[in-house]
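Asks: 3D model of this:
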Amino acid sequence: MKNVIILIITVCVSFFVKAQEGLPTDYLSAEFHKSRRDALRKSMPNNSVAVFFANPVRNRANDVDFVYHQDPDFYYLTGYKEPHAVLVVFSENQTNSEGTVYNELIYVQEKNPQAEQWTGKRLGIEGAKNKLGFDLAFNGSDFNKSGVEYSKFDKVLFNNFNNDYRDSKRNQADLHSLIEQFKEQANYDENTLPDPIKSRIYEMIKATDIENSANVAQNIGRALEYYPDLKNDKVIIDYAQATDSNRRLELKQQIIKIEQETPKSNLDTQMLSQLMAGLRQIKTEEELVLLTKAVRISAMGQREIMKAMHPNMSEMEIQGIHEFVYKKYGSEYEGYPSIVGAGNNGCVLHYIENTKMQVNNELVLMDLGAEYHGYSADVTRTIPANGTFTNEQKIIYDLVYKAQEAGIAAAKVGNGFNAADAASRAVIHKGLIDLGIAETDKEARQYFPHGTSHYLGLDVHDPGLYGAFQPNMVITVEPGIYIPDGSNCDKKWWGIAVRIEDDILITKDGPVNLSAEAPRTSHEIETLMKEKSALDDFVLPTLD
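Replies: Just a heads-up that it's a prediction; the model follows:
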């Protein structure tokens, strides 16, 4: 951790010096992105090629598009933030017709002064070389003559297409054209590809050691709820229902045999996501600097709203204060749609309407995260709008806090990924039963229906392999209790929703709470809410 702290201080000093010139300097370096491409290359099978496409431009309405956000894998490997681009990574060195040796290619948007006047400067070929560190960079219009013979590779790795991109017609190097060109070059036929969800589960089973197989079985159980077609696969069903590790090992061997007997194509739409998950689940020191800053910014947002909160506020105003703090600290975006739910609204796990005009004297659940240079935080606090917990609110809040403490303590190197969930859930289930809110574990689960942890990074739900905890993983620990109006319990508990979520760095010395600057105990929250807010005197004119 000492090296990480020194790096954070160095980058922060650099940021404030450069800020005086107008631009931040704490973006990931070209060397970082190159190191990630090298790491991917080492993990790829022999004689393979990986192809990545930039995210599509998505339309908001009419001639207005959503703010562009790069595909996290593409950004992780390149640092390129523009659309209509392709990255090709080879497992071994290649030689072109001119005798040039290379192991990667990037195709980018062509420079266009007229377009740049409307939508901003483009890096172009020279920018991709000089700023991103690529030796061989080309315009997207050259992709159709790349010269890559995909048929000669044992594996062509790519993520299958979601068909969520438009054909601009006028641009022959847009994402639509690039994908169509790749399909033709690689002899792509969607009908011959295996089912992606089933294949993903097969890969998850194969990649997980037997000691952690129970975690995979639990994940499969959840997948069956979302993808009913999986119930037609007997091996997957048997794996989910298996009660001992020996049976799961037998089923793992069955999957290997099934795949050996299936006709092979060199097009693989499954392996790449697993390779990237293996890389991205472990954060480098350079990543931890940015992720830690995103988390601390989010914690500051929680602190400021604790001081500013009053019963006459609207959910939207509360959201605005958080996001204002993010911008003050240089955060470009929110990592996901902000959740601000007062009272019963907090029982909707992903409530994003945020339209209640007064929060009154209710608990307010606030699940928000700043995105800083691509890295997203995910921090939740639940506070009483009037500054003081009622007796029932405090009982539920303190129970969730106790559960979170148990979950954080379980986030240790070597523990299985479900350790934090198991520890938190045991506390909440027992607590709800003791309070008479539930009679059984099954009944208690309906008041805590989500998982306790997920990975965090370039995605708020970052990819990972869900094996044992390793140093430099960052996860959330977020137990909650939600008792909607009309629940089968004493009415005094109705409308109480509490979630406490922190971002935890796994280290060899134990878990580190990166969001600890936002108070968590009920006493600390009530104490901070008594302090004066810088926003107390910020009063706008009334609009009739």
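Asks: CA only for contacts and neighbour counts going forward, please
Replies: Fine.
Asks: where exactly do the helices run in the stretch 301-450 of the chain?
Replies: With DSSP state H, counting those that start in this stretch as the criterion, the stretch 301-450 of the chain has helices at 315-328, 391-409, 419-434, 441-445.
Asks: got those as CSV, with distance to Tyr375 and mean neighbour count columns?
Replies: Shown next, in CSV, are the helices of the stretch 301-450 of the chain (distance: least, Cα to Cα, whole Å; neighbours: other Cα atoms under 10 Å):
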stretch, distance to Tyr375, mean neighbour count
helix 315-328, 13, 20
helix 391-409, 22, 21
helix 419-434, 23, 21
helix 441-445, 32, 15
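Asks: out of those, flag the one nearest Val289.
Replies: helix 315-328 (16.5 Å; Cα to Cα).
Asks: to compare against the first, here's the next sequence to fold:
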Amino acid sequence: MAAVKGIGKREFASRRRKLMGLMEPNSIAIIPSARLAYRNRDTEYPFRQDSDFLYLTGFPEPDAVLVLVPGRRHGQVVLFCRDRDPARELWDGYRAGPQGAVERYGADDAFPIGDIDDILPGLIEGRERVYYAMGRSRGFDARLMGWVNSIREREASGAVPPGEFTDLDHMLHELRLVKSAGELRVMRGAAQITAEAHCQAMRACEPGLYEYQLEAELAYAYARSGARFPAYPAIVGGGANGCILHYIENSERLRDGDLVLLDAGCEYHGYAADVTRTFPVNGRFSPAQRALYEVVQAAHAAGIAAARAGNHWNQPHDATVRVITEGLVALGLLRGRVAKLISDGAYRDFYMHRAGHWLGLDVHDVGDYRVGGEWRLLEPGMVLTMEPGIYVAPDNTRVAKKWRGMGIRIEDDVAIGADGPEVLSAAVPVAPDAIEALMAA
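Replies: Have a look, this model is predicted:
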């Protein structure tokens, strides 16, 4: 796939302006970066920036703090970051430093992170309101309250502490929920890379392989196209392992005659893809597998058709529930009237999760699903997953043996458009005949 550019400096600046435009007069917003995390002893996990911080800055380093001060005469966007240090950079890689934060990342003003205790209290003092996501980092919460308390201690000398703290998450996450044209371009790239990886895994699949060998096909395909990391741990569940919703051991051998459920997506320029396909290990669906698969396929299509601007969030889910319940009745896995089975929740024995979730910088992305107690309306620019499934537990003796141990899910990434849904991951086949043809090629 041809490389896709990431989000540009102008868009990050526009996001910051939009957020500051929502803030009350004489206020300040404080957004810390992620910190390095250790896998074991002195071995670090690959660094992944906090998504809110990334959304506003594009700055890829740990130990940084973004401060937004609307109306500040010497610059509204202040970034505290690690100073340049040739000795550490020799070991750990290059740093932007305060000068790079201004020149390359658009900060108006930047300071070494080591100076934050001296500078940030002065920026907070006199502000009526502090916007901050309290509770995410106990350590940073304590530092912030320490700075505020140091101002309070000087009230007798005329210092003015902030009078109110406001949770930043709601305003910021509403901005993140509706994607820009640039974000959609990157997310199409993430979905395309993921689609190519899924196709490669289908082509490579055969009885006798281990689940982790299909996972390796994905990792290679991602990295080859410029997406070095997965957006989340891949689920590669052969046979009854496909009935475990978040199965990530990926350690079993794939058996002839089983299905394999593959739920995986890459991260590309910070944005996640999230795609699932279920296919026969030997390349051919059995009659029972195809029958159950086609119910999920029909539910998947119904859900996407309902994912339209103006419909509310729950309508696609309701559409999948009806199709799956009707299919389970038709195949004899449920008995009774469809309307009663739905109202009683009988389908939940086989379909126990929602039809989807928001998608963006996080796999389960931010944004409210209800507004004012009602399901929110879908709008152009929102991106969600559509992932209905049927899971027949291997020990479910209430159904015929031929159904037991089958886990089937089909998931695509869907952008809400003004003219209808756009399936970003449509390059991976869904129809059983198309899957079989790809696996036979």
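Asks: take the helices of the stretch 301-450 of the first structure and lay them out in a markdown table including distance to Glu286 of the first structure.
Replies: Below are these laid out as a markdown table (distance: least, Cα to Cα, whole Å):
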| stretch | distance to Glu286 of the first structure |
| --- | --- |
| helix 315-328 | 21 |
| helix 391-409 | 24 |
| helix 419-434 | 26 |
| helix 441-445 | 39 |
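Asks: span of stretch 162-180 of the first structure from start to end?
Replies: This stretch, stretch 162-180 of the first structure, spans 13 Å end to end (Cα to Cα, to the nearest Å).
Asks: and the strands in the stretch 301-441 of the second structure?
Replies: Taking DSSP state E, counting those that start in this stretch as the criterion, the stretch 301-441 of the second structure carries its strands at 370-371, 374-375, 383-386, 389-391, 407-409, 412-417, 420-423.
Asks: mind putting the ones you listed in JSON lines, distance to Gln49 of the second structure and mean neighbour count included?
Replies: As requested, the strands of the stretch 301-441 of the second structure are exported to JSON lines (distance: least, Cα to Cα, whole Å; neighbours: other Cα under 10 Å):
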{"stretch": "strand 370-371", "distance to Gln49 of the second structure": "28", "mean neighbour count": "11"}
{"stretch": "strand 374-375", "distance to Gln49 of the second structure": "31", "mean neighbour count": "13"}
{"stretch": "strand 383-386", "distance to Gln49 of the second structure": "21", "mean neighbour count": "28"}
{"stretch": "strand 389-391", "distance to Gln49 of the second structure": "32", "mean neighbour count": "26"}
{"stretch": "strand 407-409", "distance to Gln49 of the second structure": "30", "mean neighbour count": "28"}
{"stretch": "strand 412-417", "distance to Gln49 of the second structure": "23", "mean neighbour count": "25"}
{"stretch": "strand 420-423", "distance to Gln49 of the second structure": "27", "mean neighbour count": "18"}
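Asks: got JSON lines for those, with distance to Leu19 of the second structure too?
Replies: Below are those laid out as JSON lines (distance: least, Cα to Cα, whole Å):
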{"stretch": "strand 370-371", "distance to Leu19 of the second structure": "20"}
{"stretch": "strand 374-375", "distance to Leu19 of the second structure": "24"}
{"stretch": "strand 383-386", "distance to Leu19 of the second structure": "21"}
{"stretch": "strand 389-391", "distance to Leu19 of the second structure": "38"}
{"stretch": "strand 407-409", "distance to Leu19 of the second structure": "38"}
{"stretch": "strand 412-417", "distance to Leu19 of the second structure": "23"}
{"stretch": "strand 420-423", "distance to Leu19 of the second structure": "28"}
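Asks: closest to Tyr210 of the second structure out of those strands?
Replies: In terms of Cα to Cα, the element of the strands of the stretch 301-441 of the second structure nearest to Tyr210 of the second structure is strand 407-409, at 17.7 Å.
Asks: equivalent range in the first structure for the closest one?
Replies: Mapping strand 407-409 of the second structure onto the first structure (TM-score structural alignment) gives residues 497-499.
Asks: the matching stretch vs the second structure, mean deviation?
Replies: Superposed on the second structure, stretch 497-499 of the first structure shows a mean distance of 0.4 Å to its aligned residues (mean Cα distance after the TM-score superposition for the first structure).
Asks: rewinding a little: Ala195 of the second structure is nearest to which of the strands of the stretch 301-441 of the second structure?
Replies: Nearest of the strands of the stretch 301-441 of the second structure to Ala195 of the second structure, taken as Cα to Cα: strand 412-417 at 9.7 Å.
Asks: ok, residues contacting the closest one?
Replies: 184, 191, 273-276, 304, 307-309, 359, 378-387, 421-426 (Cα atoms under 8 Å, 6 or more residues apart in numbering).
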